[in-house]
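Visitor: Provide a 3D model corresponding to the input given below.
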Amino acid sequence: MSAQLFVVATPIGHLDDMTFRAIEILKSVALVAAEDTRQSAQLFKYYNIATPLTACHDHNESNKIDQLIQRLKSGENIALISDAGTPLISDPGFKLVRAAQENQIRVVPVPGACAAIAALSAVGLPSDRFSFEGFLPSKSSQRLLQLEKLKDETQTLIFYEAPHRILDCVTDMMHIFGEDRPVGFAREITKTFETIKKMTLKELVSFIQNDHHQQKGEIVLIVGGNPVNKDVDQDQLDQLLLRLLQDLSVKAASQLAADLTGIKKKIAYQRALELTQNQES
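Guide: Take a look at the predicted model:
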């Protein structure tokens, strides 16, 4: 019987944000696959974890998979960790987890810190529906194209961004999403210089421009979704869609609602889909 692959979340800054279960698992497994063994060695020293470490990152993951899978098949438990937070969330590990699943090896999540969820919980933007978008393209032209695709999304959007690109990124967001779109700015979460603020994109651009310290560290951006057209009352839209859905498909009802009200079809479609799901639940 093969052993288990544990996907273990580690702190995103404050070393005390480590679960008891995570510590015990890291001490008990035969091997820990880490994104950066030097970074993880500091965590291991803090918690007196003596388990051997092996590097498993973007550049060697494909070559390491066979070796790690064979050790799992031989009965050795292995843990997977990243430099900080939950593995696979904009971090390496997907290929190893996929290979483990394909080889009928049990993959066990060990939950803990995640920068995206930590930021979402504290910035005061809607959290009932959200989309994690990870890192946007580094080139402005490609970033603008991606933001253009997202500008009509009504759910909250979560992004990671590198400090040297943060000003260019939020400036591009302001141009595409509009100056008044609400945004949460979370920097250095759980660390000494933690900064968590909510403002408009225009205000955030100014905030970052006027304080160079805000262009340092780990950054999460939480962008409010595009609201339904303010000229259309939400209750009226819902009543219209509910009536249309009695006789039409979601696609047809949303198209007709968009034609009648002037709102974007994508927004009408998303709301029609939500209403249909609410009726079924």
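
Visitor: okay, CA-based contacts and neighbour counts for the rest of this
Guide: Noted.

Visitor: so who does residue 169 touch?
Guide: Taking CA atoms under 8 Å, 6 or more residues apart in numbering, we find residue 169 in contact with 140, 143, 161.

Visitor: I'd like the distance from it to residue 182, if you could.
Guide: For residue 169, the distance to residue 182 equals 15 Å [CA to CA, to the nearest Å].

Visitor: just residue 173 next, same as before
Guide: Distance, residue 173 to residue 182, using CA to CA: 11 Å.

Visitor: what is in contact with those two at once?
Guide: With CA under 8 Å, 6+ apart as the test, residue 173 and residue 182 both reach residue 201.

Visitor: Excluding sequence neighbours, find me the nearest residue to residue 110.
Guide: Leaving aside its sequence neighbours, residue 110 sits nearest to residue 8 (CA to CA, 6 or more residues apart in numbering; 4.8 Å).

Visitor: meant to ask about residue 208
Guide: Closest to residue 208 by CA to CA, 6+ apart is residue 214, at 5.5 Å.

Visitor: Could you also give me the structure for this second sequence? I'd like to compare it with the first:
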Amino acid sequence: MPGTLYLIPVPLGPTAPAESLPANVLATIKPLTHFVVEQAKTARAFLKAAGTDTPLQELTLVELNEHTKTNELDLLLAPLRTGHDVGLLSEAGCPAVADPGANLVGLAQKENIRVVPLIGPSSLLLALMASGLNGQRFAFQGYLPAKEADRSKALKELESESRKRQQTQIFIETPYRNRQMFDSILQACQPGTRLAVATDLTLPGESVLTRTIQQWKKQTPPEIERRPSVFLLLA
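Guide: This is a model prediction of the structure:
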């Protein structure tokens, strides 16, 4: 019988303790000996804090990230095929959501390998919950274009779609470009459009603020430089 692929959520930042995860998640982690991770160094730090029955140096950790080639994915399923349970970890939050682990889950599903998602923090859902925007209809757009002209065009298209469908548009940015994204939103979107900025969710400096574009232009910009943030729009 093949093993089970467990989708293991991790805290959203280094200052959030592993103990903040549900007890059943920590209990699932303890007996595992095989993991697929985004970065081995940070995964080891998390597993050390979470606690494992097997000494850390004896665990098998294989990386799956943006550098992993498509033809390498098949090899990652090998332990599952031979009966080992495997834990899939992202760098933060839930694996396979805005995360390269989705490709491995897709292959596991094709082979009828059991996939079990575990409960844990999702910055996208937490941001939506706290934004006050439409939680009935929403879409996650991932990363928008990095170039200013392309980003502005994409923002206007998302705003138009939001207005048409009354749909909350959710997107993220590399933390060091957060301020450029914020400034682009203020320039591209209409005064009455609501923008929520959710930063450092579940961490000591957590902030979730929702204002219209017009209101944002009249107040001090949020402190989001190099801090993980989620942006949400509703026209």
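
Visitor: Send over the TM-score of the superposed chains.
Guide: With the length set by TM-score structural alignment, normalised by the length of structure 2, the two chains reach a TM-score of 0.86; 223 aligned residues with a CA RMSD of 2.0 Å.

Visitor: ok, and what's touching stretch 127-141 of structure 1?
Guide: Contacts for stretch 127-141 of structure 1 (CA under 8 Å, 6+ apart): 89-90, 116, 120-121, 143, 146, 155-161, 165, 168-169, 172.

Visitor: Mind giving me the PyMOL select for these, buried ones only?
Guide: Selecting only the buried entries of these in PyMOL, with 16 or more other CA atoms under 10 Å as the criterion:
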select buried, resi 116+120+143+155+156+157+158+159+160+161+168+169+172
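
Visitor: Let me know the distance separating the counterpart of residue 114 of structure 1 in structure 2 from residue 94 of structure 2.
Guide: By TM-score structural alignment, residue 114 of structure 1 lines up with residue 122 in structure 2. From residue 122 of structure 2 across to residue 94 of structure 2, the span is 6 Å (CA to CA).

Visitor: ok, and the closest non-adjacent residue to the equivalent of residue 187 of structure 1 over in structure 2?
Guide: Counting by TM-score structural alignment, residue 187 of structure 1 lines up with residue 199 in structure 2. Leaving aside its sequence neighbours, residue 199 of structure 2 sits nearest to residue 229 (CA to CA, 6+ apart; 4.3 Å).

Visitor: can you give me the helices for structure 2?
Guide: 23-29, 40-50, 73-76, 78-81, 101-110, 123-131, 148-165, 178-188, 213-217 (DSSP state H).

Visitor: Let's have the ones you listed in JSON lines, adding distance to residue 141 of structure 2.
Guide: Shown next, in JSON lines, are the helices of structure 2 (distance: least, CA to CA, whole Å):
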{"stretch": "helix 23-29", "distance to residue 141 of structure 2": "28"}
{"stretch": "helix 40-50", "distance to residue 141 of structure 2": "26"}
{"stretch": "helix 73-76", "distance to residue 141 of structure 2": "25"}
{"stretch": "helix 78-81", "distance to residue 141 of structure 2": "31"}
{"stretch": "helix 101-110", "distance to residue 141 of structure 2": "15"}
{"stretch": "helix 123-131", "distance to residue 141 of structure 2": "11"}
{"stretch": "helix 148-165", "distance to residue 141 of structure 2": "9"}
{"stretch": "helix 178-188", "distance to residue 141 of structure 2": "14"}
{"stretch": "helix 213-217", "distance to residue 141 of structure 2": "20"}
